[in-house]
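J.: The sequence and its predicted three-dimensional model are supplied below.
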Amino acid sequence: MTKAKHSVDDVELMSKKVCYQGFFQVDELTFKHKLFAGGWSAVVKREVLERGHAVVVLAYDPRLDEVVLVEQIRIPVLAASSSPWLLELVAGMIDTDESSIEVAKRELMEEAGLEARRIEKIQHFFPSPGGCTERVDLYFAEVDATKACGLHGLKDEQEDIRVHVLSRINAYNKVVSGDIVSAPTIIGLQWLMMHYQDLLKRSS
């Protein structure tokens, strides 16, 4: 017989304190949790990166079978990559006064200069649940890829973004070859390869 899945009710959060506050925040959590074998764990302490929550937008033109990607510098990968300029899907952080879908529409305009013909949420996921609270909402946006070009980004956020338009196959081949290494982008493009035929039918 399968036992019931654990939930938030099976965690006792004993304390939470801010260890660092800067561009990101680091908290120390002290907690106990129920064990699979029964009973409770000993007291556990973990440092957690409070990054906020984000959206990622898969901008796809089903009429042309093309994907809109953006390129920008990602300085955290400097020491572990041949180049810190990454090819990614449109993405951005959720402010406290915005809904997830509002952020998706805003970032699509800010980073790629595009408006969605239609937009819908695909799923959400946690990119690094072992140490980070960030939740990512992944959206599909149907766009006109012929309008995607040029340089974009907000100057007050020091953004320098270049737009790329690739065929769906070429974009996915960059995943296979390892040229695309951003996890949300890999997830989005894999989803597209699984569902593009349905998207083509819906746009016709």
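T.: Received, thanks.

J.: rest of the way, CA atoms for contacts and neighbours
T.: OK.

J.: Buried residues in the longest strand along the chain, which are they?
T.: In the chain, with assignment by DSSP state E, the single longest strand is strand 11-21. Within strand 11-21, no residue is scored as buried using 16 or more other Cα atoms under 10 Å.

J.: Run through who's touching it.
T.: For strand 11-21, the surrounding residues in contact (Cα atoms under 8 Å, 6 or more residues apart in numbering) are 25-34.

J.: Contacts only, for the closest residue to residue 24 other than its chain neighbours.
T.: Closest residue to residue 24 apart from its sequence neighbours, by Cα to Cα, 6 or more residues apart in numbering: residue 51 at 5.6 Å. Going by Cα under 8 Å, 6+ apart, residue 51 touches 24-25, 132-134.

J.: how does it look with 10 Å?
T.: By Cα atoms under 10 Å, 6 or more residues apart in numbering, the residues touching residue 51 are 23-26, 93, 132-135.

J.: PyMOL command for the buried members of those?
T.: This is how PyMOL selects the buried members of the contacts of residue 51, with burial counted by 16+ other Cα under 10 Å:
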select buried, resi 26+93+132+133+134+135
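
J.: Check it against this one:
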Amino acid sequence: MIEKPQFTRADVEIIRREEMYKRFFRVEKVFLRHKLFDGGWGQEIGRELFVRGEAVAVVLYDPVRDLIGMVEQFRVGALDEPSGPWCYEVVAGMLEPGESPEEVARRELMEEANVEPYALEYICNYLSSPGGCNEKLHLYCGLCDLQHAGGVYGLPEEGEDIRVHVFSAEDVFAVLLDGAFNNAAALICLQWLQLNRSRLQNQAACE
């Protein structure tokens, strides 16, 4: 049995926060102290925090035809990647105030892929890089008909230029760990899909 961590949020004292940068994203320096495993409290430390917030990512899957939908777009963080800065990804977007993760999933699927799923399966959530960023991603599998999917979408006013690709599941899984999908959300979603593929196909066959 895996027990919960020993300490909770109550075992951290925030001393002060300093805003270092604020535009589309925000960076804070957080001064704090926390309890120690050997007992007592640690000394004051300062940590830079990239304030990113919550996001949603969705892998598109057509269980009837065994097809996977991925999006391709330019990513500045991948400028120096050997394969170049255009990445194969799952559909993703940030939560806006008052939105639920499922609402974001459906909105982003229409904006980025022009696809409306007939069902969403929740996969998991995770912190992308908790050593210095508070970003939390909620992952879904969007079950849909990909027979006629494809094209270029996104919001031009936000500089989006997003191409939708439809691949056979066999082709995707054959290169899953070869670097074609070089981001965590895509890899986690696709590995989950690999594990649940037969179940989703059987469910679709019974409907």
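T.: Sure, I can see it. This structure is a prediction, so every number in the text was calculated from the model and none was measured.

J.: in what helix or strand does residue 190 of the first structure lie?
T.: helix 183-203 (DSSP states H and E).

J.: And that helix, what's buried?
T.: Buried residues in helix 183-203 of the first structure, defined by neighbour count with 16+ other Cα under 10 Å: 184-186, 188-189, 192, 196, 199.

J.: Likewise for stretch 28-42 of the second structure?
T.: Applying 16+ other Cα under 10 Å to stretch 28-42 of the second structure flags 28-35 as buried.

J.: For residue 133 of the second structure, which non-adjacent residue is closest in space?
T.: Nearest residue to residue 133 of the second structure in three dimensions, chain neighbours excluded: residue 50, at 4.6 Å (Cα to Cα, 6+ apart).

J.: Now do the helix or strand containing the one you found and strand 12-22, the angle between them.
T.: Using DSSP H and E, residue 50 of the second structure sits in strand 45-51. Strand 45-51 of the second structure runs at 50 degrees relative to strand 12-22, counting by axes from the mean of the first three to the mean of the last three Cα atoms, to 10 degrees.

J.: Which strands or helices does strand 45-51 of the second structure pack on?
T.: Under the contact definition 3 or more Cα pairs under 10 Å, 6 or more residues apart in numbering; DSSP states H and E, strand 45-51 of the second structure sits against strand 12-22, strand 26-34.

J.: How far does it sit from its chain's centre?
T.: Relative to its parent chain, strand 45-51 of the second structure has a centroid offset of 22 Å by Cα atoms, centre = their mean, to the nearest Å.

J.: how big is the offset of it relative to the first structure?
T.: Superposed on the first structure, strand 45-51 of the second structure shows a mean distance to its aligned partners of 0.5 Å (mean Cα distance after the TM-score superposition for the first structure).

J.: If you count neighbours, what's buried in that strand?
T.: 48-51.

J.: Can you check which part of the first structure that strand sits on?
T.: Strand 45-51 of the second structure corresponds to residues 44-50 of the first structure when matched by TM-score structural alignment.

J.: List of residues touching that stretch?
T.: Residues from elsewhere that reach stretch 44-50 of the first structure (Cα under 10 Å, 6+ apart): 13-21, 24-33, 128-134.

J.: is it fair to say residue 106 of the second structure lies in a strand?
T.: No - per DSSP: H, G, I helix; E, B strand; the rest coil, residue 106 of the second structure lies outside any strand segment and is helix.

J.: check contacts around it.
T.: If you count contacts by Cα under 10 Å, 6+ apart, residue 106 of the second structure has them with 56, 58, 115-117, 119-120, 142.

J.: And stretch 88-97 of the first structure, what's buried?
T.: 88-94.

J.: related to what we said a few turns ago, filter the contacts of residue 106 of the second structure down to just the buried residues.
T.: By 16+ other Cα under 10 Å, these give 56, 58, 115-117, 120, 142 as buried.

J.: Any idea how far apart the tips of stretch 59-75 of the first structure sit?
T.: Using Cα to Cα, to the nearest Å, one end of stretch 59-75 of the first structure lies 24 Å from the other.

J.: Next: stretch 133-153 of the second structure.
T.: Stretch 133-153 of the second structure: ends 29 Å apart by Cα to Cα.
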